[in-house]
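Colleague: take this sequence and fold it.
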Amino acid sequence: MATEGAVTVDGSRIHYRAAGDGTPVVLLHGGIIDAARVSWPPVIERLAPDYRVVAPDLLGYGESDLPPGPYSIPRHAAVVAGVLDALELGPVTLVGLSVGGGVAMQVALDRPDLVECLVPIDPFGLGRDLPNGRLSYALARVQVCNKLAVAAFRRSRRLTRASLGGIVHDLDSLPAAAVDAVYREVQRPTAGAAFRRFRDSEVTRGGYRTTFTDRFGEFSMPTQFLHGAHDELFPVAWAQRAADAIPDAGLTVLADCAHWAPREDPDSVADHLRSAIPDE
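Modeller: Here you go, the predicted structure:
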């Protein structure tokens, strides 16, 4: 069973879930409406018998504080590094999903002493192009659209479920528990706020602000990408390009997944992590 805890980093309380003992594995969730208890429970359950698994809520998400200021990838990475320092966890296998994948990659560059192995899952940061071009930029600037969507999801589990069709390959096969987790999370009064601030920081007229495409050669640790074949947010070709350019890197593509592999296929995600985690 996962336990709950919190540490203070730069004046903000950062909540985390933890389970198991042994080699440390840290799981970073994605953006929009996400948190440790949304994306990671089935993976934690599968890994906890053999590893110490820690899944923090990123700054502004879940039960972590929502302080003012920009919510850029570098800021999130600094907070995650602070969590690892506070918990005396490094070096760890650092896993990140979507936005969390970009955060994990930034941590690996900024604090390589904390990262023994890097596992980005459908990560942000592998390209600059926005998925819907100028429309994505416009939506990032007109934040009321996101606020209205969150308000609608709060009133309807059916709408919440339908919205997940954009990040999963087969909505009909998505477990009810995954929908329930998102529906519970969207009830938080601050749901969506951190993501809106992230878009303010990271979405520009010219594309995503943070990209690692010119820094692939700087990653010094083994890196194992995992990517859904049907991901429409970040193309699998981006992950292939990164895996080809980063020293000691590889890529596994999940044929039946889109952007939310930890909930679409937790068995394959756990198996991938087990193969990536260095032996003690």
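
Colleague: contacts and neighbour counts: CA atoms only from here.
Modeller: OK.

Colleague: how about the strands in the stretch 101-250 of the chain?
Modeller: In chain order, the stretch 101-250 of the chain shows strands spanning 115-121, 203-204, 207-208, 223-228, 249-254, with DSSP state E, counting those that start in this stretch as the criterion.

Colleague: among the ones you listed, which comes closest to Ala162?
Modeller: strand 223-228 (19.2 Å; C-alpha to C-alpha).

Colleague: what's that closest one packed up against?
Modeller: Applying 3 or more C-alpha pairs under 8 Å, 6 or more residues apart in numbering; DSSP states H and E, one finds that strand 223-228 contacts strand 115-121, helix 236-245, strand 249-254, helix 266-276.

Colleague: also this sequence, please, to line up against the first:
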Amino acid sequence: MRLRRLLAGAVGTVAAAELIDRGLRAKASDLPPALPGAQGTYRWRGFDVAYTEAGDPGHPDVVCLHGVHAAASSREFADVFEDLAEDYHVIAPDLPGFGRSDRPPVAYTSSLYESFVTNFLADVADEPVVLGSSLSGSWATVAAERTDVAGLLLVCPTADTGPRRPWLRALMRTPVVGDTVFNAVTSKPSLRFFNERDAFYYPDRVTADVLDYQWRTAHQEGARFAPASFVGGFLDSGIDLGAELADRDCPVTLVWGREATLTSLSVGRSIAEDADARLVVVNETRLVPHAEQPEVFLDAVREDLPLLEHQ
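Modeller: Model (predicted):
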């Protein structure tokens, strides 16, 4: 009788968790495009990868690769996308496993993303300048060895988020427990906390629109699988970023928020020195200076990367 009660309680807990998760996905509904422009789909290894493009296709290509976190998407570039499109042909995908792209329960790894970025740049763009944020900066660095790239503009890039934690990836992929943990991490209070602690310097930059889109993208079907690999440490390229950038033939500019904590400015200075790369420091910003100080960021881009000038 006692075992029966325990089993009944466990079944009830599972059913409740599934109902909550289903209700959150229904409330989030279908995710609208993150950016204004023409919406396209790139078919890659069974994924339908959503991307937005804007600007004159005859202008130089700029490909924007968003960073990685539990609620990541190309919306990260919302404050600079249209301005860049005035002079350039700008293309911004939602990486596989994020945003409006497919999110199957595959094993997401750094090699998967390095291959995706390489193929996307080769197939969709024409010798682009790549604007890569955080981990995407390391994937773009690897891709720049494999395909033609006109320049790398990397914002607080990193290739190492810490040791691998396979148990944590496994936990977050678990149907009931993983859903429950992920829903807690991606609640609006949690998203605001992480944004204010790590991404933005000024709390008022974490607007209701930012939080709403992050919450909605984090509650799509399969949303936890790619972030599970991120927190498990499986998306790190493990390269020596400074040394690899030094080996690239294209111009490299690093942009850093002076108040960044996850990847501090001291790290940025070290990478820039090793790579002999230009380093632009944006005051009163953390990990996303392009979102927090877009005008300053755009001025720095146009001033420090001549290849982005109108041709």
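
Colleague: where does the TM-score land?
Modeller: Overlay of the two chains. TM-score (TM-score structural alignment, normalised by the length of structure 1): 0.83; 265 aligned residues with a C-alpha RMSD of 2.6 Å.

Colleague: make TSV out of the helices and strands packed on strand 223-228 of structure 1 and add distance to Leu97 of structure 1 and mean neighbour count.
Modeller: Putting these into TSV (distance: least, C-alpha to C-alpha, whole Å; neighbours: other C-alpha atoms under 10 Å) gives the following:
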stretch	distance to Leu97 of structure 1	mean neighbour count
strand 115-121	5	26
helix 236-245	13	19
strand 249-254	14	18
helix 266-276	11	17
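
Colleague: got a markdown table for the ones you listed, with distance to Leu164 of structure 1 too?
Modeller: Shown next, in a markdown table, are these (distance: least, C-alpha to C-alpha, whole Å):
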| stretch | distance to Leu164 of structure 1 |
| --- | --- |
| strand 115-121 | 17 |
| helix 236-245 | 19 |
| strand 249-254 | 18 |
| helix 266-276 | 17 |
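
Colleague: nearest to Val107 of structure 1, out of those?
Modeller: Taking these one by one with C-alpha to C-alpha, strand 115-121 is closest: 7.8 Å.

Colleague: ok, the aligned residue in structure 2 for Val119 of structure 1 - contacts?
Modeller: Alignment note (TM-score structural alignment): Val119 of structure 1 maps to Leu153 of structure 2. Residues in contact with Leu153 of structure 2 (C-alpha atoms under 8 Å, 6 or more residues apart in numbering) are Val129, Val130, Leu131, Gly132, Val252, Thr253, Leu254, Val255.

Colleague: list the buried residues in the longest helix that structure 2 contains.
Modeller: Longest helix of structure 2, by residue count under DSSP state H: helix 2-28. Neighbour-count burial for helix 2-28 of structure 2 flags Ala17, Glu18, Asp21, Leu24, Arg25, Ala28 (criterion: 16 or more other C-alpha atoms under 10 Å).

Colleague: residue range for the helix or strand that comes right after it in structure 1?
Modeller: Where DSSP states H and E defines the elements, the next helix or strand beyond helix 2-28 of structure 2 is strand 38-44. Using TM-score structural alignment, the residues of structure 1 aligned to strand 38-44 of structure 2 are 3-9.

Colleague: that stretch vs structure 2, average offset?
Modeller: Once fitted to structure 2, stretch 3-9 of structure 1 is off its aligned match by 1.1 Å on average (mean C-alpha distance after the TM-score superposition for structure 1).

Colleague: now that stretch: buried residues?
Modeller: Ala6, Val7, Val9.

Colleague: need the contact list for Tyr108 of structure 2.
Modeller: Counting by C-alpha under 8 Å, 6+ apart, Tyr108 of structure 2 has contacts Phe225, Ala226, Ser229, Phe234, Leu235.

Colleague: give the equivalent position in structure 1 for the second one.
Modeller: Think Ala226 of structure 2. Matched to structure 1 by TM-score structural alignment, Ala226 of structure 2 sits across from Ala194.

Colleague: now that match, nearest residue through space, not along the chain?
Modeller: Gly60 (5.0 Å; C-alpha to C-alpha, 6 or more residues apart in numbering).

Colleague: residue contacts, the residue mapped onto Glu218 of structure 1 from structure 2?
Modeller: Here Glu218 of structure 1 is matched to Asp247 in structure 2, going by TM-score structural alignment. Going by C-alpha under 8 Å, 6+ apart, Asp247 of structure 2 touches Ala275.

Colleague: so what's Ala48 of structure 1 up against?
Modeller: Contacts of Ala48 of structure 1 by C-alpha under 8 Å, 6+ apart are Ala19, Gly20, Asp21.
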